[in-house]
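In: Please work out how this folds:
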Amino acid sequence: MPLTAQQKKHYRAIGHKLNPVVTIAGKGLSDGVIEETRRALEDHELIKVKFQVGDREAKKALIPQLCERCNAELVQTIGNIALILKPADKPNVQLSNLTRTL
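Out: Purely as a prediction, here's the structure:
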């Protein structure tokens, strides 16, 4: 389900203080990168992903692929950073960026 403008604003405010936890570089979306992204989303629900692919068009193609393969929702992109969200079924209050105070 697509996010509303109000939801995106809320998630952007939370994401502003976050650092990227996954970096996607020259090898693109390898199975290891997808698995690490899924694990990070399961733990934190809202994460930043850094793209170091060098080409703007490649980055634009990789972001929707990443979201699709991880069943996540794109909240925002700024430069080489994407903020993505996947609410957990049973969030860990100590790890979740949505429930803990930063």
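
In: drop to CA atoms for contacts and neighbour counts, all remaining ones
Out: OK.

In: before we move on, what SS does Lys60 have?
Out: Reducing the assignment to helix, strand or coil with DSSP: H, G, I helix; E, B strand; the rest coil, the entry for Lys60 is helix.

In: For it, give its distance to Asp43.
Out: In this structure, Lys60 lies at 26 Å from Asp43, with CA to CA, to the nearest Å as the measure.

In: another one to check against the first:
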Amino acid sequence: MALNGKQIRHLRSLAHHLNPVVFVGKADITDALVDQANQALEAHELIKCGVQDGSDLSAQEAAAELAERTGSDVVQVIGHRFSLYRLSDKKGIEHIQLP
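Out: Next up, the predicted model:
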């Protein structure tokens, strides 16, 4: 799903207050990390991730690869942190309403 500018701004404002739930470490992006990100996206739709100092990937590279492998969209990359968004199929959660 391609996000427009207004939707990205809205998601960035929501992601600002989040703490990272997925960390890319020295093993870079593994299948276990992708599974963890998928579970977090399914539960929350919008997640913040961090890239630790031991990783060979930059935050931009990690965001692009993880977004591709999870089928999500990159919302924002700042420093060692990035945010991902994917609409959840899970019932019973409050979905993020995009403008």
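
In: How alike are these chains, TM-score-wise?
Out: In this superposition the chains share a TM-score of 0.86, using TM-score structural alignment, normalised by the length of the second structure; 96 aligned residues with a CA RMSD of 1.9 Å.

In: just to revisit the earlier point, quick one, which of Lys60 and Asp43 of the first structure is more surrounded?
Out: Set Lys60 of the first structure next to Asp43 and count neighbours by other CA atoms under 10 Å: Asp43 wins out with 21 against 13.

In: my guess is the more buried one contacts Pro91, does it?
Out: Yes: if you go by CA atoms under 8 Å, Asp43 of the first structure and Pro91 touch, sitting 7.3 Å apart.

In: Need the residues touching each of these two.
Out: By the contact definition CA atoms under 8 Å, 6 or more residues apart in numbering, Asp43 of the first structure and Pro91 are jointly contacted by no residue.

In: What residues sit buried inside whichever strand or helix holds Thr37 of the first structure?
Out: Counting by DSSP states H and E, the element that carries Thr37 of the first structure is helix 31-44. With burial defined by 16 or more other CA atoms under 10 Å, the residues of helix 31-44 of the first structure counted as buried are 33-34, 37-38, 40-44.

In: Out of the residues you listed, which is nearest to Arg56 of the first structure?
Out: Of all those, the one sitting nearest Arg56 of the first structure is Val33; the distance, using CA to CA, is 19.4 Å.

In: Can you tell me, leaving aside adjacent residues, what's nearest to Ala67 of the second structure?
Out: The spatially closest residue to Ala67 of the second structure, leaving aside those adjacent along the chain, is Asp73, at 5.7 Å (CA to CA, 6 or more residues apart in numbering).
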